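Enquirer: mind folding the following:
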Amino acid sequence: MQNNILIIDTSTEYCLISLKMNNIIYNKIQYSPCSHIKYIIKLLNNLLKENNITLSQLNLLGYNLGPGNFTSLRIGIAVIESISYIFNTPKIGVSHLMILAEQSWKITNIRNVISIIKCNKNLLYFSIYKRNYKGLWIGKKSECLLNYNDCLKKIILLQGKFALISNIDSHIKNNIQKNLNKNLQIIFLKKKISSSEDIITIISNFILNKKKIKKYYKINYIKNLFY
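Expert: So this is what the prediction gives:
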């Protein structure tokens, strides 16, 4: 049984650390653009000290695999991998796009979710996830890197009811709304800051469904560009 779960997410300009103990979640968050390395150990130590727990007492580690900010993402992953190596603690990495799908589900209860994260001014990280009745998200293979026009083309071909969660600009959202077909309904959501608790939910469902924990998780580079 996974009693004590530590989560780290440094994929954005925020440094997020969460600890789940006895079904209660404790959080630390610090706005730290370009300075995650300055805060992460302090936040971690404070969180453990306040809850009277040591690293050796952790049963499971979870973290955001990306995509995300290049340097900050690796800082959080390095901390998780170090703890895992020293204390032989199992770890589970979760895609940032899947985390967004979980955020969306908690708000809308819509099982079909389009997750989008801005990569740069020309490209978007894109995925379509579906939550099955066991609480697991299916859609990792849909993750790709698209330009804005191809993203729109993929969306307008869909049918059914979807939630779309993202940090895209309003003019892109308006362009999608203008081109919706009559068989497609989309509920638009803005990406939230925090995702640590969503990672806890994902990996808890993972454990509940007795999924095998990998020994190694690759950073979620999404380099493929589909046209």
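Enquirer: from here on, contacts and neighbour counts on C-alpha atoms
Expert: Fine.
Enquirer: can you tell me the element residue 29 falls in?
Expert: The secondary structure element spanning residue 29 is strand 24-31 (assigned by DSSP states H and E).
Enquirer: what about the strands in this structure?
Expert: 4-9, 14-21, 24-31, 60-66, 91-95, 112-118, 123-131, 137-138, 144-147, 160-166, 184-190 (DSSP state E).
Enquirer: could you dump the ones you listed to JSON lines with mean neighbour count and distance to residue 105?
Expert: Formatted as JSON lines, the entries for the strands of the chain read as follows, by neighbours: other C-alpha atoms under 10 Å; distance: least, C-alpha to C-alpha, whole Å:
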{"stretch": "strand 4-9", "mean neighbour count": "25", "distance to residue 105": "19"}
{"stretch": "strand 14-21", "mean neighbour count": "23", "distance to residue 105": "20"}
{"stretch": "strand 24-31", "mean neighbour count": "14", "distance to residue 105": "19"}
{"stretch": "strand 60-66", "mean neighbour count": "25", "distance to residue 105": "18"}
{"stretch": "strand 91-95", "mean neighbour count": "22", "distance to residue 105": "15"}
{"stretch": "strand 112-118", "mean neighbour count": "24", "distance to residue 105": "8"}
{"stretch": "strand 123-131", "mean neighbour count": "22", "distance to residue 105": "8"}
{"stretch": "strand 137-138", "mean neighbour count": "18", "distance to residue 105": "10"}
{"stretch": "strand 144-147", "mean neighbour count": "21", "distance to residue 105": "21"}
{"stretch": "strand 160-166", "mean neighbour count": "21", "distance to residue 105": "8"}
{"stretch": "strand 184-190", "mean neighbour count": "16", "distance to residue 105": "11"}
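Enquirer: same list, these, but as TSV with distance to residue 196 please.
Expert: What follows is those, written out as TSV (distance: least, C-alpha to C-alpha, whole Å):
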stretch	distance to residue 196
strand 4-9	6
strand 14-21	6
strand 24-31	8
strand 60-66	8
strand 91-95	11
strand 112-118	17
strand 123-131	19
strand 137-138	17
strand 144-147	23
strand 160-166	17
strand 184-190	17
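Enquirer: to compare with the earlier structure, here is another sequence to fold:
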Amino acid sequence: MSFILNIETATKNCSVSIAKDGQTILCKEIAEEGYSHAEKLHVFIEEVIAESGILVKDLNAIAVSQGPGSYTGLRIGVSAAKGLCYALNIPLIAVDTLKTLASKANVSEGKIIPMLDARRMEVYSEIFTAGLEMEREIQAEIIDENSFSEYKETLYFVGDCAEKCKPVLTKENFVFLEEIKYPSANEMSKISYDKYQKSDTVDVAYFEPYYLKDFMMTLPKKQ
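Expert: This is a model prediction of the structure:
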């Protein structure tokens, strides 16, 4: 029997779950425009552990979303996960954010393309089969009318980019599952458990989130 705490903070969705042997027991999350991760994350962690009827010492591992995504969100999630792993002396599991997002799409054919907003017409994207096998690695790419035109099968797009990408990606085989917007710790449960069983963990001391692009600080305009 194994209990894994899953932490997903790569997007506007601050999400935490407790899973037993790969099945989610309890998940708490909130998606807000103002990114409330710093205020909500530790509260959610305490609540899911308490309400699941286990103790912190019962945790066998911590899983954290590794990115790509929000620089600040990823830092908050990874810092919390590392702190718990250090304190409890348990392994850290890194989960591909886009795979977690793709796993929310329940399809039996075609390809799943999770996309997260990277400003303007750029997105972070990856391509998976319907069985969640990775077909193309993560890229930061600019979307235009020719994007993904080489694919003839049905492509299912998920993520927070529908509003800006749907007017551009208009081919008949393109389907936007607009209800699937953010990754969730709920879907991390199976992925993290599979990694745990294979001892697919990362070094707690040296692990860094996968930002994909360098952090750019924007200075306020002079009055």
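Enquirer: tell me the buried residues in the lengthiest helix in structure 2?
Expert: In terms of residue count, the longest helix belonging to structure 2 (DSSP state H) is helix 71-88. Judged by neighbour count using 16 or more other C-alpha atoms under 10 Å, the buried positions of helix 71-88 of structure 2 are 71, 73-78, 80-82, 84-85, 88.
Enquirer: now those in TSV, with distance to residue 150 of structure 2?
Expert: Formatted as TSV, those follow (distance: C-alpha to C-alpha, whole Å):
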residue	distance to residue 150 of structure 2
71	32
73	34
74	33
75	36
76	38
77	36
78	36
80	41
81	40
82	41
84	45
85	44
88	48
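Enquirer: hang on, the earlier thing: compared with structure 2, how much does the strand holding residue 29 of structure 1 deviate?
Expert: Average distance, strand 24-31 of structure 1 versus aligned residues of structure 2 after superposition (mean C-alpha distance after the TM-score superposition for structure 1): 2.4 Å.
Enquirer: so what does that strand touch, helix or strand wise?
Expert: Using 3 or more C-alpha pairs under 8 Å, 6 or more residues apart in numbering; DSSP states H and E as the contact criterion, the elements in contact with strand 24-31 of structure 1 are strand 14-21, helix 36-50.
Enquirer: what about those, which gets the closest to residue 197 of structure 1?
Expert: When these are compared for distance to residue 197 of structure 1 using C-alpha to C-alpha, the nearest one is strand 14-21, at 7.1 Å.
Enquirer: compared with structure 2, how much does the closest one deviate?
Expert: After superposition onto structure 2, the mean distance of strand 14-21 of structure 1 to its aligned counterpart is 1.6 Å, using mean C-alpha distance after the TM-score superposition for structure 1.
Enquirer: and that strand, which stretch of structure 2?
Expert: Correspondence between strand 14-21 of structure 1 and structure 2 is established over residues 13-20, with TM-score structural alignment as the criterion.
Enquirer: thinking again about what came up before, pull the residues that contact the strand holding residue 29 of structure 1.
Expert: Under the criterion C-alpha atoms under 8 Å, 6 or more residues apart in numbering, residues 13-20, 39, 43-44, 47, 197 lie in contact with strand 24-31 of structure 1.
Enquirer: just checking, residue 134 of structure 2 touches residue 114?
Expert: No - Residue 134 of structure 2 is beyond contact range of residue 114, at 11.3 Å (criterion: C-alpha atoms under 8 Å).
Enquirer: okay, and the common contacts of the two?
Expert: Taking C-alpha under 8 Å, 6+ apart as the criterion, residue 134 of structure 2 and residue 114 both touch 126-127.
Enquirer: circling back to that earlier point, which one of the buried residues of helix 71-88 of structure 2 sits closest to residue 139 of structure 2?
Expert: Taking C-alpha to C-alpha as the measure, residue 139 of structure 2 sits nearest to residue 71 out of these, at 16.3 Å.
Enquirer: circling back: among the helices and strands packed on strand 24-31 of structure 1, which comes closest to residue 65 of structure 1?
Expert: strand 14-21 (13.6 Å).
Enquirer: what distance separates the closest one from the centre of its chain?
Expert: Its chain's C-alpha centre and that of strand 14-21 of structure 1 lie 13 Å apart, by C-alpha atoms, centre = their mean, to the nearest Å.
Enquirer: contacts for it, please.
Expert: Under the criterion C-alpha under 8 Å, 6+ apart, residues 3-10, 25-33, 36, 39-40, 43-44, 47, 193-197, 200 lie in contact with strand 14-21 of structure 1.
Enquirer: comparing the longest helix of structure 2 with structure 1, how large is the average distance?
Expert: Average distance between helix 71-88 of structure 2 and its aligned residues in structure 1, after superposition and using mean C-alpha distance after the TM-score superposition for structure 1, equals 1.1 Å.
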